[in-house]
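Novice: this is a predicted model, with the sequence first.
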Amino acid sequence: MTLYLEDLSVGQLFRSEPRVLTPEEIIRFARDNDPQYFHLDAEAAKASLFGGLVASGWQTAALSMRLLVEGPAPFAGGLIGMGAELSWPQPVRPGDSIRIEGEVTEIKRSRSRPNRGIATIKLTTYNQRDEPVQKLVARALVFARGAGA
C-alpha cells in the first residue's frame, strides 16, 4: 500500500520487522563508507572505546531507512528528507537484531503547493534488548493523492 499525505495522521505508529546484522555486513559497509578500525577489524576493535566490532552509525541509519521504506512507510514518490536530528545512544554490534518504531508527530500541508506537505516523524531504532540504538526526528516531503508523484 502506498501512503499519501491524506493517509497520515498525528499519532500514527509505524513498526518494522527485525533484521539481524552480521559481522560481514558491518565490515563490508565500513570498507566502502566508514573505514575506521572499530568497524573493520574485530581484533583491533577490542582496544577501542567500544571494546569490539560495531556498526557505523551511518550503517544503522541506512538500515533504519530500509526497514522504514520496505516495511511500514512506502510513501508515494519515495521518502524524501527535508531535514533531521539524529543521535546514536548505543552502538549496534554483530548479531544484533534491529527494528524501528516510528510516530507521526506533525503534518503540515503546503500553502503554496497543496499537492504536498511535510510530515514530522519520530523514529527510534531498537536492538533485541529494546535499547535504543538510534533516535531520529525527521521531516519528510509527502505527496497528496493526484500530485503526479
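Specialist: It's in. Residues are numbered from 1 along each chain as shown.
Novice: for the rest of this, base every contact and every neighbour count on C-alpha atoms.
Specialist: Fine.
Novice: helix/strand/coil for the residue nearest to residue 18 when sequence neighbours are not counted?
Specialist: Leaving aside its sequence neighbours, residue 18 sits nearest to residue 99 (C-alpha to C-alpha, 6 or more residues apart in numbering; 4.4 Å). Classification of residue 99 using DSSP: H, G, I helix; E, B strand; the rest coil returns strand.
Novice: what do you get for the one 4 residues further on?
Specialist: The three-state label given to residue 103 by three-state DSSP is strand.
Novice: how many neighbours does it have?
Specialist: One way to gauge burial is a neighbour count; for residue 103, by other C-alpha atoms under 10 Å, it gives 18.
Novice: then this one, side by side with the first:
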Amino acid sequence: MPRAFEDFQVGDVFELGSQKITHEEIVGFARMYDPQPRHLDDEDLIASGWHVTALFMRLYAEGVLLHAEAEVSPGVEELRWLRPVRPGDVLTGRATVVGLAASLSRPDCGILQQRGEFLDAQDRPVMRITFYGLMRRRGAAGP
C-alpha cells in the first residue's frame, strides 16, 4: 500500500542508494543540456550540477515517490552544488523529512518539506537541496 501523507514524520530518513558517475554520462548530458567546456573537456571533466540534480531525482523517485501517494512538487527552496563530481565518483542519496504542513489549496493533500543530499565516497555532501512534495491524505477524494 502506498504511503499517504499521514505516514510521514519529521525526521524520517530515506536512503536512496548509490549511483556511479561515468565519463560517457557526463559528456552525454552536457551535450544535450549544458554544453559548457567544463562538462565537455576531457582534461578536467566535471559533471553539470543539473546532471547531478537529475540523478538525485531519479533515485528519489524510485526510492520514495513510486511508493507514495505523491502528487506534484510545489517547488524547491534551495539548491547547492558543493563539490565537483568527476567520472568514477560514486554518489549516495539521502532524503530527510524536515517539515509537514497542511496544503491550503488542496485539502486532500499535505506538504512534505524535505532535505536531499548526495554524498561522495568520503561522506562529504556534493549536492544539497531543500524541496517540497504534495502527498495525498489517506482516503481523501481527489481535487
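Specialist: Okay, I see it. Quick caveat: nothing in here was measured; it's all calculated off a predicted structure.
Novice: looking for the alignment partner of the residue nearest to residue 18 of the first structure in the second structure.
Specialist: In the second structure, the position corresponding to residue 99 of the first structure is occupied by residue 92, as judged by TM-score structural alignment.
Novice: which residues does residue 132 of the second structure contact?
Specialist: Remark: with contacts taken as C-alpha atoms under 8 Å, 6 or more residues apart in numbering, residue 132 of the second structure is in contact with 73-77, 111-114.
Novice: drop anything exposed from those.
Specialist: Burial by neighbour count, judged by 16 or more other C-alpha atoms under 10 Å, picks out 111-114 from the contacts of residue 132 of the second structure.
Novice: nearest to residue 138 of the second structure, of those?
Specialist: Closest approach to residue 138 of the second structure among these (C-alpha to C-alpha): residue 111, at 13.4 Å.
Novice: would the closest one count as being in a strand?
Specialist: Yes. Looking at residue 111 of the second structure with three-state DSSP, it is inside a strand.
Novice: now it, nearest residue through space, not along the chain?
Specialist: Leaving out its chain neighbours, the residue that sits closest to residue 111 of the second structure by C-alpha to C-alpha, 6+ apart is residue 134, at 4.7 Å.
Novice: secondary structure element holding that neighbour?
Specialist: Here residue 134 of the second structure is covered by strand 125-136, with elements defined by DSSP states H and E.
Novice: mind reading off the mean deviation between that strand and the first structure?
Specialist: Relative to the first structure, and after both are superposed, strand 125-136 of the second structure has an average distance of 1.0 Å to its aligned residues, where the measure is mean C-alpha distance after the TM-score superposition for the first structure.
Novice: against the first structure, where does that strand fall?
Specialist: Counting by TM-score structural alignment, strand 125-136 of the second structure lines up with residues 132-143 of the first structure.
Novice: quick one: that stretch to chain centroid distance?
Specialist: 7 Å (C-alpha atoms, centre = their mean, to the nearest Å).
Novice: what of stretch 75-93 of the first structure?
Specialist: Counting by C-alpha atoms, centre = their mean, stretch 75-93 of the first structure is centred 4 Å from the centre of its parent chain.
Novice: cool, thanks, signing off.
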